[in-house]
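# Predicted structure and sequence below. I'll ask about it afterward.
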Amino acid sequence: MSTVFVVGSLNIDQNVRVSSLPRAGETVRGTDATFSPGGKGGNQAVAAARAGAHVKFTGAVGDDPHGRRILDVLSDARIDHTQLRVVGNAPTGTAIIAVDDRGENQIIVSPGANSSLTADDVEAGLGAMQAGDILVLQLEIASVLVRQAAAVARSRGAFVILNAAPAPGRIDGLLDDVDLLVVNEQEIRAVAEILGMPPGNHLELVQSLPPVLGAAIVCTAGAEGSFAVLDGGLVHVPASAAAAVDTTGAGDTFVGYLAASLLATPGDLAGAMRRASSAAALAVTRTGAMESIPWQQELQAAPTSALPTNFVSN
């Protein structure tokens, strides 16, 4: 059975609602904090599983109530987490998230147990990987482990997706074994700046960067939708209309659904982008990260007006 492998982070998200996000030096009053499972790696694994893929996850949590709650969510999504390590000497990673009335957020991440992930963990987690599988990576774990995982996947003939989030401060071979880079508007500019490319907007960069990187690029741009280049032409998948309540986890939902769709229909990047956009649109209408990610049945049941209907290639 072809599989989506995910190596990445797991966090407990501490969520606070505010009327507006604080500026430097400003204190704002928020609601009482709530806690929910998250972490970019875990979110993307859950999204791929809820999209219908068989998923294997490699990561680490603390031996604490937050870690156990995350394990419950992974189990409910039927994710194989036998290679997930429970760490006794570090707490589960924590993300402190402020969300304003428009659904926009600011996030601070404390890695906790994520820093305990080792090269041996990665090797063991990818032990069953083979040609036809997909590896999904992000940048909330050590970059050396991201590079290792990508190299292992490439050597096995698997397809490698890297979500360059949070935006990298340096490349250092990070993209050497990547087949598809998924970035948002800020992240694609950060990658271009690191590479010393002339500044440009995300539409220009999604077309100019692939030849430089040797990898395809999908750029998500919030309400503008997502963009990629296929057969030399710019492809645009419009964003679905949605009343955003909380954008936390929307990008991870997009990445997980994208991976699951490419596993089911290899090579159909445009179709995968459309499905991922539909899932992300549903996710932003809910609060939380993992908990907001829709199951594939919910996409099928969503009103037609809530799904993208226009697909433009030029």
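Sure, I can see it. Residues are numbered from 1 along each chain as shown.
# switch to C-alpha atoms for all contacts and neighbour counts from now on
Noted.
# Ala49 is in contact with His81, isn't it?
No. Here Ala49 lies out of contact with His81, judged by C-alpha atoms under 8 Å, at a distance of 12.0 Å.
# out of the two, which sits in the busier spot?
For Ala49 versus His81, neighbours defined as other C-alpha atoms under 10 Å are more numerous around Ala49 (27 against 18).
# hey, where'd the helices end up in the stretch 51-200 of the chain?
Using DSSP state H, counting those that start in this stretch, the helices found in the stretch 51-200 of the chain span residues 65-76, 119-125, 143-156, 185-194.
# Tabulate these (TSV), appending distance to His54 and mean neighbour count.
Listed next are those as TSV, based on distance: least, C-alpha to C-alpha, whole Å; neighbours: other C-alpha atoms under 10 Å:
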stretch	distance to His54	mean neighbour count
helix 65-76	12	17
helix 119-125	14	16
helix 143-156	17	20
helix 185-194	29	19
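# take a look at this one as well, against the first:
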Amino acid sequence: MIGKVLLLGAVAMDVVLDSDSLPRDDGFEILRREQLVPGGSASNVAAALAALGAAAYQTGQIGDDQYGEVFRSTLREDGVDDTYLIIKEGGTTLHTYIITAPGGKHCIFANLGDSAASMTREQAPLDIVGEMDCLYVDMFSSEAAIVLAREAKKRYVPVVYNMQCPPSFMKKCSVSDEEIAEMLKLCSLFISGKEGYYQLTGTEDAVAAMEQVRQKYGIDDGVICTAGEEGAFWKDKDCLYRQAAFPVEAVDTTGAGDCFTGGLIFSRVLQKKNKQEALRFASGAAAIKCMKAGPRCKSDEQTIAAFIRRV
């Protein structure tokens, strides 16, 4: 294995509903396919890392319901270590309803359940943090995430914070602005979309907002903005790196950001590639995911590298 990554965050099952188009208000559409697939931002990143050859350790909390049982079995099938995954007796596993349409369009409804966001600091596996090469968090189970990040920083373990959902949504998940601010101070690399940066700063210019966040919280390795078809941007104290999105015919964009993050952690944190190389590799991982259905990408390093060479 090239390195060890501990991941805490959204662990979920996705009910994917494929349609011909996303209906308008009070509209109708026919569902062409309905399927239950494993998802959740943290577990998607874990599966991407495992496919790339890293040792991915998933922590977090699921219920002992049907969704939880299926989720755990698929996690193992994807090569992720589930030793530190907690099962809540009588709990409901986080699950989402994802409606997809041609061209990669989709929308997501989340049933938070009572498990994913309620892991406590006492349940956090602090004893293994020092053995890790990276800690990934997305602030689901914020109390446990902050405790793990404090321990990681104390032990000089890089912390990657992926703000998968903006602060306004995280408040609905019982994550406060104060907790988000603390995690921003603890992380060594921060990833968010444009809306996340806008809500953090009130600044509509994404690059200017990125610099505000970087300066305010002193994030060592810089901040990254994922912007879909516009590509990705990485701002550190010296430079702004840009990577255009690779031109592909999108089948399903669900989980593309998670595959991007997995590729980024693999290339930058574990392989120590420079920022431009890491950004390009991560973008390649996301592009491959967009050409496949489902929220997880299982591409290995050689597949991604070959794709980048071709384009």
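The structure has been received and is ready for your questions. Predicted model only: the values in this text are computed from it and were never measured.
# Make CSV out of the helices of the stretch 51-200 of structure 1 and add distance to Ser20 of structure 1.
Shown next, in CSV, are the helices of the stretch 51-200 of structure 1 (distance: least, C-alpha to C-alpha, whole Å):
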stretch, distance to Ser20 of structure 1
helix 65-76, 28
helix 119-125, 40
helix 143-156, 33
helix 185-194, 21
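# out of those helices, nearest to Pro166 of structure 1?
Pro166 of structure 1 lies closest to helix 185-194 among the helices of the stretch 51-200 of structure 1, at 7.6 Å (C-alpha to C-alpha).
# which residues sit against that closest one?
With contacts defined as C-alpha atoms under 8 Å, 6 or more residues apart in numbering, helix 185-194 of structure 1 is touched by 164-171, 198-202, 205-206, 209, 219-221.
# Val55 of structure 1 versus the nearest residue to Asn105 of structure 1 once chain neighbours are set aside, what's the distance?
Spatially, and ignoring its direct neighbours in sequence, Asn105 of structure 1 is nearest to Val99 (4.4 Å; C-alpha to C-alpha, 6 or more residues apart in numbering). To Val55 of structure 1, Val99 of structure 1 is 30 Å away according to C-alpha to C-alpha, to the nearest Å.
# Next: Ile134 of structure 1.
Remark: distance between Ile134 of structure 1 and Val55 of structure 1 (C-alpha to C-alpha) = 10 Å.
# ok so, going back, buried subset of the contacts of helix 185-194 of structure 1 as a PyMOL selection?
Burial among the contacts of helix 185-194 of structure 1 is assessed by 16 or more other C-alpha atoms under 10 Å; the matching PyMOL selection reads:
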select buried, resi 164+165+167+168+202+205+206+209+219+220+221
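# Out of the contacts of helix 185-194 of structure 1, which sit inside strands?
Among those, DSSP state E puts 219-220 in strands.
# The longest helix anywhere in structure 2 corresponds to what range in structure 1?
Ranked by residue count, the top helix of structure 2 under DSSP state H comes out as helix 275-290. Aligning helix 275-290 of structure 2 against structure 1 (TM-score structural alignment) gives residues 269-284.
# cool, stretch 256-266 of structure 2 as well?
Under the criterion TM-score structural alignment, stretch 256-266 of structure 2 matches residues 250-260.
# tell me the contacts of the equivalent of Ile98 of structure 2 over in structure 1?
By TM-score structural alignment, Ile98 of structure 2 lines up with Ile97 in structure 1. Residues in contact with Ile97 of structure 1 (C-alpha under 8 Å, 6+ apart) are 13-16, 105-108.
# Please identify which of the residues you listed is nearest to Ile293 of structure 1.
Distances from Ile293 of structure 1 to the contacts of Ile97 of structure 1, taken by C-alpha to C-alpha, are shortest for Asp13, at 14.5 Å.
# if I look at the closest residue to the closest one other than its chain neighbours, how far off is Pro166 of structure 1?
Leaving aside its chain neighbours, Asp13 of structure 1 sits nearest to Ala95 (4.7 Å; criterion: C-alpha to C-alpha, 6+ apart). Applying C-alpha to C-alpha, the value for Ala95 of structure 1 to Pro166 of structure 1 is 13 Å.
# mean shift of the match of stretch 256-266 of structure 2 relative to structure 2?
On superposition with structure 2, the mean distance recorded for stretch 250-260 of structure 1 (mean C-alpha distance after the TM-score superposition for structure 1) is 0.9 Å.
# ok, and what's touching that stretch?
So stretch 250-260 of structure 1 is in contact with 4, 40, 43-49, 51-53, 134, 136, 161, 163, 182, 220, 272-273, 275-277, 279-281, 283-284, 289, 293, going by C-alpha under 8 Å, 6+ apart.
# how far does that stretch sit from the chain's center?
The chain centre lies 6 Å from the centre of stretch 250-260 of structure 1; the measure is C-alpha atoms, centre = their mean, to the nearest Å.
# Tell me who's in contact with the closest residue to Ala289 of structure 1 other than its chain neighbours.
Once flanking residues are discounted, Ala289 of structure 1 sits nearest to Gly249: 4.5 Å by C-alpha to C-alpha, 6+ apart. Gly249 of structure 1 makes contacts with 38, 40, 43, 283-284, 288-290, 292-293, as judged by C-alpha under 8 Å, 6+ apart.
# Could you name the specific helix or strand carrying the most centrally placed residue in structure 1?
Geometric centre of structure 1, nearest residue: Asp252, 3.1 Å, by C-alpha atoms, centre = their mean. Secondary structure from DSSP states H and E places Asp252 of structure 1 in helix 250-264.
# now that helix and helix 269-283, what's the angle there?
140 degrees (axes from the mean of the first three to the mean of the last three C-alpha atoms, to 10 degrees).
# how far does helix 250-264 of structure 1 sit from the chain's center?
8 Å.
# Could you pull out the buried residues of that helix?
250-263.
# picking up where we left off before, now which of the contacts of stretch 250-260 of structure 1 would you call buried?
Buried members of the contacts of stretch 250-260 of structure 1, scored by 16+ other C-alpha under 10 Å, are 4, 40, 43-49, 51-53, 134, 136, 161, 163, 182, 220, 272-273, 275-277, 279-281, 283-284, 289, 293.
# separation between Gln215 of structure 2 and Lys235 of structure 2?
As judged by C-alpha to C-alpha, Gln215 of structure 2 and Lys235 of structure 2 stand 10 Å apart.
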